[in-house]
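Asks: okay, here's the prediction I keep looking at, along with the sequence it came from:
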Amino acid sequence: MIKKEVDRLELEKRKYIRGRFKELEVYREEVWHCNRCNMCKEVFGWYMKSAEFSDLCPSFTFNKYDTYSSQGKMHIARSLIEGDMEWEDSEELLHIIYSCDMCGACNINCLRVMENNPLEVFKALRARAVEKGLALPEHKRLFESTIKHNNLLDAPKDERLKWTEGLDFKIKTLPQESADVLLFTGCMYPLETKVRDTLKVIAQVLKAGGVDFGFLGADEKCCGLMQLHVGEVGMFEQLAKDNINTFNELGMKTLVTPCAHCYHCFAYEYPEVGELRFEVLHIVQYLDRLIEQGKIKMGKLPREIVTYHDPCDLGRKSGVYDTPRKILNTINGVELREMERIKDQTWCCGAGGGVLEAYPAQSIWTAEERIKEAKVTTGSDTLVTACPWCEYNFRNAVENTGAKMKINNITELIARALNKEGE
């Protein structure tokens, strides 16, 4: 099959990379179809450029044992479905299941080769673990934080307002006021001090573009994707129902979010739960629209070499690859250089799927590997991304290694170029 045809099929099948909330036993035929081809472990052959950066699965590469790969977990699922093993048979079982970032890299290659959906199987595995009361302690704390504060970071609700301090304009608070656009901030940007200032920059760029926008303030609730990914399907569905009702009652035209997790959740998971009577866009899609409409005009920046990291939930799971690259290539003075593993073959940042919380050593190692790839293969000064979780973990990796690499959200480059307008 020629490459063009494979790419077409991959786009058609992308709709399957989402939660369908099925029981583990439904995937019996799927797990039996795993033929141990090893395609889940490495970059797809057509896109592989070197042995050094050929690995695709962080869990397998870090733990160096086949059981941690997608095909290994598929066989665990088969054994559990067929009764060949029980959940109590191995103390390592939960570690194997939960050390996966849920990045979907294996899923892309498996769809191409076998038309299987291992990511769906892993969601069902984790859901069954939670049903049996086997959720990891670190993930139970996420559930408790959600119940208590409606966020993942165990932060009081009023902390969601901290990022607005110092702005020279007031942001509308919905539903007390009305606006055309809802800026859904997510959990990480407003509540994590390492990346909080990025959200302020995003608001300033929207203001400069003349956007009529507001936010939910302290009343914003978590999107629920993390809960879904670690197996708490019931909590996800309740959050989805609550949020859908809230959003639909606002009367806004467009929901814009800078979080790749939230974007994928709203655009691809929520329609499984209820009807969304508004448009859902990631911030890069919305800013691209403003640039096209001439509402954002940018000047020339001093020469800067950058590389772009595709967030898994924005790129691989949602198909948004070209828009951020288009924006970067629009900024005069910015030279975009690509890493070896990009787009649907990208290497995960390591912060997803509950790994950041439960396995911090693996998480930071994964981010450090990406920083290394960015430096070795592109010589870039700056790694640009479009997700707070990626941004946070890469900042940690830079601090941990002392690497000379700036970590920026793509909106930060736009903001700097806005200040150069007319030059």
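Replies: Here it is on my side, so go on.
Asks: going by C-alpha atoms from here, please, whenever you check contacts or count neighbours.
Replies: Noted.
Asks: give the buried residues for the strand or helix carrying I96.
Replies: With elements delineated by DSSP states H and E, I96 resides in helix 93-98, which encompasses its position. Using 16 or more other Cα atoms under 10 Å as the test for burial, helix 93-98 gives L93, L94, I96, I97, Y98.
Asks: helices or strands up against that helix?
Replies: Helix 93-98 is packed against helix 118-131, with contacts defined by 3 or more Cα pairs under 8 Å, 6 or more residues apart in numbering; DSSP states H and E.
Asks: in the helix it packs on, what counts as buried?
Replies: By neighbour count, with 16+ other Cα under 10 Å as the criterion, the buried positions of helix 118-131 are 118-130.
Asks: next helix or strand past it?
Replies: Following helix 118-131 in sequence order, the next helix or strand is helix 137-149 (DSSP H and E).
Asks: what is that following helix packed up against?
Replies: Counting contacts by 3+ Cα pairs under 8 Å, 6+ apart, helix 137-149 packs against helix 355-358.
Asks: report the buried residues of the helix or strand following the helix it packs on.
Replies: Per DSSP H and E, the first helix or strand lying C-terminal to helix 355-358 is helix 360-378. The neighbour-count check on helix 360-378 (16+ other Cα under 10 Å) flags 362-375, 378 as buried.
Asks: which one of these is nearest Q227?
Replies: S363 (18.0 Å; Cα to Cα).
Asks: surely the closest one touches E369?
Replies: No. Using Cα atoms under 8 Å, S363 and E369 do not qualify as a contacting pair, with a distance of 10.2 Å.
Asks: picking that back up, what's the most distant pair in the buried residues of helix 360-378?
Replies: Within the buried residues of helix 360-378 (distances taken as Cα to Cα), the two that end up farthest apart are Q362 and T378, at 24.2 Å.
Asks: here comes the other one, which I'd like you to weigh against the first:
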Amino acid sequence: MNFIGKILPIDGYYVMKKEHLPVDYAVSLTHLYQPLIGIYAVSLYHTLLHDSSIHAGGSPQTHHTLMNYLNLSLDEIYRSRLKLEGIGLLKTYKNKEENRDFYTYELLRPYAPTDFFKDDMLSQLLLHHIGDQKFDMLFSHYVPKNLEYGENITVDFSDVFQTVTPTEKVANVENYNYQHNSVNYEVPMDFSWIEQMLHKRMIPVNQVLTMDTKRLIYQMKVLYNLDSHEIERACQYAINEDYQFNQKEFKAACHDIFRSNNNQQSVRLSEKNNQEVKKYEVTKPKTKKEQLIYELERISPTQLLKDLSRGNDASDQDIKVIETVMTKQDLPAPVMNVLIHYVLLQSNMKLSKAYLEKIASHWSRLNLQTASDAMNFARQEQQNVQSKVKKNNYTRRQNTTKEVIPDWFKERKNKSQVTSEKPDTSMEDQEKIASRLKQYLNEN
């Protein structure tokens, strides 16, 4: 993969660090992050970290300096920078000053070892990279065991102090620290699909879909690149008879589904090529078509049905139809969204299962993967149908304008033509008869 030209040796850079690093950050970088991103990326992080203290508030450094520090090519430095950004250790900002590009590198704090193992996605990746034995050794060393110290007799806050209402500023800071330390964050995923599945099976939703469970589901979905119906199947494996969500069973199920989808290959971090990196750059949709594609890529089929029903909940029958077709034909959610939209428009807002299955099997054979591909193909098919209909209508009009003449009429016409071509002797005969009659009268 070639990154030449992305940055130049003369381009400058600043380094800033807003967060305090954990005490054992070096241990995390060496034993936990390095197996995932490699030694060059970790060395770049260390170099930028020390640059932030040496050149704090000073003039910018050039990337040629980094090349000398690390003894690496600029191509390899850029590749290492992308790895740091992808793993969550660096943010990059670009600015143009005096006909030169300047970059600001914001260093983010790595997880402490205990928090690293709380992040299911990172810990699962580490397990695949270093193996069970090494992983278990690191886990047992850095994650404290729950020891029983006896009966907990610690008093509460209200038993000792009078209750006061904290100010808004203090409350926000405490909330941020709590969320950051407990590795909680808002999950950017729609869970209405899974909620519908749990409702149909009479499983208490709030008991299963806790914040930790949602975070785990989202991370496993991203890690293994699973579709909604595959996540639903893994959830069914993980819920026991007491309606408890077993996280270990869920991870194992997601891993098994990934291996079955990828010819039993192991999970490894790999770099994307330039085309793939550009594909996932965030661009703001401009036209109505781009806005529609953007929405169809993001929302779930259930939410799409709800939006098309003017905010009303989709019927269980419609959801079951979509679930069956999507699972059977293995269509991605964005393609399924386009299919639903297309079928509803073609059938007067009726969700016909037979029509849906017919088109879904066709699109599955074509291996459509994105909403844009599905929409372009559907538009092309519609144009082909319209052109065929127009051609048939034109042919039908041409046939109806021609006068249909029976065979007997043609024969009669031909006979009359032949008769008209013969000389008309009736007048001559009449004149001869009249002449003879006149002669006969004169003689008598």
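Replies: Received the coordinates, thanks. What you are looking at is a predicted structure, and each value in this text was computed from that prediction instead of being measured.
Asks: fetch the TM-score of the aligned pair.
Replies: Taking TM-score structural alignment, normalised by the length of structure 1 as the basis, the two superposed chains have a TM-score of 0.26; 184 aligned residues with a Cα RMSD of 6.9 Å.
Asks: contacts only, for the residue nearest to M235 of structure 1 when sequence neighbours are not counted.
Replies: Ranked by Cα to Cα, 6 or more residues apart in numbering and with sequence neighbours excluded, the top spatial neighbour of M235 of structure 1 is Q227, at 6.7 Å. Counting by Cα atoms under 8 Å, 6 or more residues apart in numbering, Q227 of structure 1 touches L142, F143, V233, M235, F236.
Asks: out of the buried residues of helix 93-98 of structure 1, who's nearest E249 of structure 1?
Replies: Taking Cα to Cα as the measure, E249 of structure 1 lies nearest Y98 of these, at 36.7 Å.
Asks: what's the spacing between I217 of structure 2 and Q207 of structure 2?
Replies: Applying Cα to Cα, to the nearest Å, the value for I217 of structure 2 to Q207 of structure 2 is 15 Å.
Asks: so for the two, which sits in the more crowded spot?
Replies: When I217 of structure 2 and Q207 are compared on other Cα atoms under 10 Å, the one with more neighbours turns out to be I217, at 26 against 11.
Asks: right, and the more buried one touches I231 too?
Replies: Yes. Because the distance of 7.5 Å satisfies Cα under 8 Å, I217 of structure 2 is recorded as touching I231.
Asks: so Y440 of structure 2 is in which element?
Replies: Here Y440 of structure 2 is covered by helix 426-443, with elements defined by DSSP H and E.
Asks: likewise for E335 of structure 1?
Replies: For E335 of structure 1, the enclosing helix or strand under DSSP H and E is strand 334-336.
Asks: cool, E391 of structure 1 as well?
Replies: Counting by DSSP H and E, E391 of structure 1 is part of helix 388-401.
Asks: output the contacting helices and strands for that helix.
Replies: Contacting helix 388-401 of structure 1 under the criterion 3+ Cα pairs under 8 Å, 6+ apart are the following elements: helix 188-191, helix 360-378, strand 406-409.
Asks: nearest spatial neighbour of Y308 of structure 1, skipping sequence neighbours?
Replies: Across the structure, with Cα to Cα, 6+ apart as the measure, the residue nearest Y308 of structure 1 apart from its sequence neighbours is V384 (4.8 Å).
Asks: burial measure for that neighbour, as a count.
Replies: Neighbouring residues of V384 of structure 1 were enumerated by other Cα under 10 Å; the total is 24.
Asks: can you name the next helix or strand after the top helix by length along structure 2?
Replies: Longest among the helix segments of structure 2 by residue count, using DSSP state H, is helix 371-401. As assigned by DSSP H and E, the chain's next helix or strand after helix 371-401 of structure 2 is helix 407-421.
Asks: packing partners for that following helix?
Replies: Applying 3+ Cα pairs under 8 Å, 6+ apart, one finds that helix 407-421 of structure 2 makes contact with no other helix or strand.
Asks: what sits up against it?
Replies: Here helix 407-421 of structure 2 makes contact (Cα under 8 Å, 6+ apart) with no residue beyond itself.
Asks: about what we covered before: can you redo the helices and strands packed on helix 388-401 of structure 1 as a markdown table with distance to E249 of structure 1?
Replies: Supplementary listing: these in a markdown table, determined by distance: least, Cα to Cα, whole Å:
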| stretch | distance to E249 of structure 1 |
| --- | --- |
| helix 188-191 | 23 |
| helix 360-378 | 38 |
| strand 406-409 | 31 |
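Asks: and of the ones you listed, who's closest to L111 of structure 1?
Replies: Comparison of these against L111 of structure 1 by Cα to Cα identifies helix 360-378 as nearest, at 23.9 Å.
Asks: now do the closest one against helix 388-401, angle only.
Replies: For helix 360-378 of structure 1 and helix 388-401, the angle between their directions (axes from the mean of the first three to the mean of the last three Cα atoms, to 10 degrees) works out to 90 degrees.
Asks: next, the buried residues of the following helix or strand past helix 360-378 of structure 1.
Replies: Toward the C-terminus, helix 360-378 of structure 1 is succeeded by strand 382-385 as the next helix or strand (DSSP H and E). For strand 382-385 of structure 1, a neighbour-count test (16+ other Cα under 10 Å) marks T382, L383, V384, T385 as buried.
Asks: and strand 382-385 of structure 1, what does it pack against?
Replies: For strand 382-385 of structure 1, the contact count by 3+ Cα pairs under 8 Å, 6+ apart identifies strand 304-308, strand 406-409 as packing neighbours.
Asks: if we go to 10 Å?
Replies: With contacts taken as 3 or more Cα pairs under 10 Å, 6 or more residues apart in numbering; DSSP states H and E, strand 382-385 of structure 1 sits against strand 304-308, helix 322-330, strand 334-336, helix 360-378, helix 388-401, strand 406-409, helix 410-418.
Asks: Throw those into a markdown table and include distance to E30 of structure 1, thanks.
Replies: Rendered in a markdown table, the data for those read as follows (distance: least, Cα to Cα, whole Å):
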| stretch | distance to E30 of structure 1 |
| --- | --- |
| strand 304-308 | 34 |
| helix 322-330 | 32 |
| strand 334-336 | 40 |
| helix 360-378 | 28 |
| helix 388-401 | 31 |
| strand 406-409 | 38 |
| helix 410-418 | 39 |
